[in-house]
Each structure stands twice: as structure tokens, then as C-alpha cells.
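>>> how does the following fold in three dimensions:
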Amino acid sequence: MADDPFALFNLWYAEARQSELNDSNAMALATVSAAGQPSVRMVLLKGHDPRGFVFYTNRESRKAQDLGEGAKVALLFHWKSLRRQIRIEGPVSLVSDAESDAYFASRHRDSQLGAWASDQSRPLDSRATFEARFEAVRARFEGGPVPRPPHWGGYRVTPERIEFWLDREHRLHERRVFTRMGDGDWDEGLLFP
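Predicted structure coming up:
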């Protein structure tokens, strides 16, 4: 196995991209509100490198409220076909506007329009209301590019801890953990299953 957690992540992620039928980039994002209420939901990994793991969302959503200054989160990748999971913990920060703009421009046009039409996580009286808003946004941007909404952008989770879990028979699993030290290097160890 690799001694660098990012190299090991890259290896496992590449294998998942080949074996998972749907959304191999899906990860559970766990947050905690200012009042201490935990919440978890699935998001999609849209970028990763040694700086961290990036996803995008509406910055006025419930999850964004939990992702305020100084927030720490947990991510979980679970690849059933490989019988593996990766747990990541660390602080979250905004990605740059340039990164958010570049990713937004790469999205399908309907996804871009949906970002404008949706008041993500807020109450909705009927599906018809959302569909009407989507059509109004479609008409607004007809024939031109769809700019990134000011309330939409990316977040980067900077890992402080990464655990690689490998399923073994009879629950004799293999768990390998990397913890970032103060100097930026990684301390590596094993955990009992």
C-alpha cells in the first residue's frame, strides 16, 4: 500500500470509477449546526488533490449554514462493489471564485439553470412552482451563457485524518489511518476492526 494517503486515495478512487455503476464520486457529507444538530447528506466529489476534496452547492442552503467559518466536517466514500470505504475529517473552506466559475461553466446547461431556479433546502409549495421558476430562468438566459449565481460555489475539505477501511471476512476488517501532524506530514497507523 502507498505511504501517502493521497496516492492511496487516487488508487482506490480509480478502481471505484471502474467498478461502481452509479456515482462513484458520491460521498456522504456530515455537518453540525451551530446549535449542535448533526446532519448528513450525499454530495458529489468534483475535485481532489493534496489541498483537499472539493464539492459544490448553493451557499444559502442548510448545509452551507453548517459550513460556516471554522466548521469541521466528515466525508465518507463507500464503494460496495469493492467492499471499501474511506473516511475523511477536517476543516472546510470556500474554493476561489475562479475555481467555482470554471466548474460551473463545465456543468450541463440545465444544471446551471437549476442553480438559479432553486432556493435549495427552503420550503416549496409545489413542484409546479419550481418548474415555472426553471422555465423563467431558461427564458432569461436564452441564447447566451449562464453565469454562476453569486450564491453558488465550491467548498474544500482539508483532511486532518483519512481512514481507509477494507472489508474482510468475519468482520476481521483492515483499517489504516493517516493523521496530519503539525508540520504537515502524515502519521500512519492501524486500527482494530
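>>> from here on, contacts and neighbour counts on C-alpha atoms
Will do.
>>> so how far is the lengthiest strand in the chain off the chain centroid?
In the chain, assigned by DSSP state E, the strand with the most residues is strand 84-94. Relative to the centre of its chain, strand 84-94 is centred 8 Å away, using Cα atoms, centre = their mean, to the nearest Å.
>>> can you count the residues close to the nearest residue to residue 33 once chain neighbours are set aside?
Counting by Cα to Cα, 6 or more residues apart in numbering, the nearest residue to residue 33 once its immediate chain neighbours are dropped is residue 66, at 4.8 Å. Residue 66: 21 surrounding residues under other Cα atoms under 10 Å.
>>> mind listing residues that contact the longest strand of the chain?
Residues external to strand 84-94 that are found in contact with it (Cα atoms under 8 Å, 6 or more residues apart in numbering): 67, 69-79, 153-167.
>>> out of the residues you listed, which end up buried?
Judged by neighbour count, with 16 or more other Cα atoms under 10 Å as the criterion, the buried members of the contacts of strand 84-94 are 67, 71-79, 153-167.
>>> what residues of the strand or helix carrying residue 99 count as buried?
Assignment of secondary structure by DSSP states H and E places residue 99 within helix 97-106. Neighbour-count burial for helix 97-106, counted by 16+ other Cα under 10 Å, picks out 100-101, 103-104.
>>> one more: stretch 78-88?
Using 16+ other Cα under 10 Å as the test for burial, stretch 78-88 gives 78-79, 84-88.
>>> beyond the helix or strand that residue 112 is a member of, next helix or strand please.
Secondary structure assigned from DSSP H and E places residue 112 in helix 109-117. For helix 109-117, the following helix or strand on the C-terminal side (DSSP H and E) is helix 127-140.
>>> list the contacts of that following helix.
Helix 127-140 is contacted from outside by 113-114, 116-118, 124, using Cα under 8 Å, 6+ apart.
>>> quick one more, to check against the first:
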Amino acid sequence: MSDKIQNDSATLTSGDFTESSEPFRLFADWLSDASDAELNDPTAMALATVDEDGLPNIRMVLLKDADETGFVFYTNYESAKGQELLSSGKAALCFHWKSLRRQVRVRGLVSSVTNEEADTYYDTRPRGSRIGAWASKQSRPLESRFALEKAVAEYTARYAVGSIPRPEHWSGFRLTPLEIEFWHDRKFRLHDRVMFKRASASESWSKTRLYP
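The predicted structure is shown next:
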């Protein structure tokens, strides 16, 4: 980590973010800072779900869009996380930008994106990734690496020319937040924490400063 990033980060801990009254704008600012400072995948986030037995699951996914309507990511709907999200309609996210010593936690309700949104994003993916969406039976048992490579070869041949349609089982989710917590490292573990909460997406945010 460069001294410049450390010094800039220290300056940003001065309390500026704790005065913010709008969490989406604050998140956009922090994501912009992370895009400049993080060496790899500033949009990476931990996604937490719950299975049918009530056991939690967590994995890393990539944020693809974020605005006042929520946080958008894409996956195979037949995967473990896809099934858990469709079943519960709830999830949590965690962003951790180590170089900036910042963390954002999000909890809320999950809904499917529109077909138009999914198609638009799918068409921007590398051709190999679009083939992979067809070839991978995500989260299910795989008898061998060869079986996966064979499926990739079959779909590559099937869609050798022209466009590759989006599989019906591959789409996106939007997490509409009911809670967003911003955390910033401070000396002696006396961190800054601010929690924004609302009862529903149509209501205004309340803001509470939390003990570290």
C-alpha cells in the first residue's frame, strides 16, 4: 500500500462520511475511491444467503450495478445461491476495501431483474463467459473436468457464429437495502460506524452512529 493511499485514507476518516444523510451517494463515492485504490476487483462483495435448513451460506460475487433501486449481481438461478435467493427473497452483502480500510454491510430484500436488464448485461460479457453460462450446471456434482470441457466444446460448436442467447436460468438479482452500514478503521480500534435503516424501500432513511 502506498503512503499516498494511507495518508488519503487517514484524511477521509476525519468524520466527513459520518455527516452524510444519503447512503446511496456515500456508497457511490466510496466505490469510486475503491476503484482507484484497490488492486483487484473493487466490486467484489461477499453475498450471504440461507438454505432451506436455515444454515447460512456465503461466497464472493461481483457487483454489476448500484443505484437508488439497489445492488445488482448476476448468477445461475439453478445454483445454490440462486435457489436460496429465490426461496427466501432476502440476502446480505459485505464490501471490504482493505487498502482504504473501509467496509460496507448491506441487508435487504432480493428480487429478479427484468429480462431486458439481464439481456443487456449478458451481451456485454466475453463470448467465453456466455458459453460458460450454458455449459456449467453450477453448484451440482461434476464427474470430471473433462465433462465440463466437453460441454463447453459442445456449446461452442452450437454457437460458433452469430449471437449467443441468454439461458433462461441465467439472470440477475437486485438487493433492495433496508440497512446499510458504513465502517471506517480508526486507531486503537475506535472505528467510525454509521448505520442507515428504513422499514421499506418507500420510506426515508434514519441514521445512527454506532459504537465500534
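>>> superposed, how do the two chains score by TM?
The pair, once superposed, lands on a TM-score of 0.97 when counted by TM-score structural alignment, normalised by the length of structure 1; 193 aligned residues with a Cα RMSD of 1.0 Å.
>>> distance check, the residue nearest the centre of structure 1 against residue 148 of structure 1.
Closest residue to the average C-alpha location of structure 1: residue 55 at 3.9 Å, with Cα atoms, centre = their mean. Here the criterion is Cα to Cα, to the nearest Å. By it, residue 55 of structure 1 lies 15 Å from residue 148 of structure 1.
>>> so what corresponds to residue 73 of structure 1 in structure 2?
For residue 73 of structure 1, the aligned position in structure 2 is residue 91, judged by TM-score structural alignment.
>>> for the closest residue to that match other than its chain neighbours, pull up the helix or strand it's in.
Counting by Cα to Cα, 6+ apart, residue 91 of structure 2 lies nearest to residue 49, which is 5.2 Å off, once chain neighbours are set aside. Element membership of residue 49 of structure 2, judged by DSSP H and E, is strand 44-50.
>>> what span of structure 1 is that strand aligned with?
Mapped onto structure 1 using TM-score structural alignment, strand 44-50 of structure 2 spans residues 26-32.
>>> so where is stretch 130-149 of structure 1 in structure 2?
If you align by TM-score structural alignment, stretch 130-149 of structure 1 falls on residues 148-167 of structure 2.
>>> next, the buried residues of the matching stretch.
Within stretch 148-167 of structure 2, the residues that qualify as buried by neighbour count (16+ other Cα under 10 Å) are 148, 151-152, 155-156, 164, 166.
>>> can you check stretch 45-62 of structure 1 too?
Here stretch 45-62 of structure 1 shows 45, 48, 52-59, 61 as buried, counting by 16+ other Cα under 10 Å.
>>> tally of neighbours for residue 47 of structure 2?
Residue neighbour count, defined by other Cα under 10 Å, stands at 20 for residue 47 of structure 2.
>>> distance-wise, check the equivalent of residue 16 of structure 1 over in structure 2 relative to residue 96 of structure 2.
The alignment partner of residue 16 of structure 1 in structure 2, by TM-score structural alignment, is residue 34. Between residue 34 of structure 2 and residue 96 of structure 2 the distance is 10 Å, computed by Cα to Cα.
>>> same question, residue 170 of structure 2
Note on residue 170 of structure 2: its distance to residue 96 of structure 2, by Cα to Cα, is 27 Å.
>>> cool, and residue 78 of structure 2?
Looking at residue 78 of structure 2 against residue 96 of structure 2, where the rule is Cα to Cα, the gap reads 28 Å.
>>> could you do residue 126 of structure 2 as well?
Counting by Cα to Cα, the gap between residue 126 of structure 2 and residue 96 of structure 2 amounts to 27 Å.
>>> what range does the longest strand of structure 1 cover in structure 2?
Following TM-score structural alignment, the partner segment of strand 84-94 of structure 1 in structure 2 covers residues 102-112.
>>> by how much does the matching stretch deviate from structure 1 on average?
Once the two structures are superposed, the average separation between stretch 102-112 of structure 2 and the matching residues of structure 1 is 0.3 Å (mean Cα distance after the TM-score superposition for structure 1).
>>> tally up the residues packed near the nearest residue to residue 167 of structure 2 once chain neighbours are set aside, please.
In space, residue 167 of structure 2 comes closest to residue 134 once its chain neighbours are excluded; the distance is 6.4 Å by Cα to Cα, 6+ apart. Burial measure for residue 134 of structure 2: 22 neighbouring residues, criterion other Cα under 10 Å.
>>> what do we get in structure 1 for residue 134 of structure 2?
Residue pairing (TM-score structural alignment): residue 134 of structure 2 is matched to residue 116 of structure 1.
>>> again with residue 188 of structure 2
Under the alignment defined by TM-score structural alignment, residue 188 of structure 2 corresponds to residue 170 in structure 1.
>>> three-state assignment of the closest residue to residue 109 of structure 1 other than its chain neighbours?
Nearest residue to residue 109 of structure 1, sequence neighbours excluded (Cα to Cα, 6+ apart): residue 146, at 7.5 Å. Following DSSP: H, G, I helix; E, B strand; the rest coil, the label given to residue 146 of structure 1 is coil.
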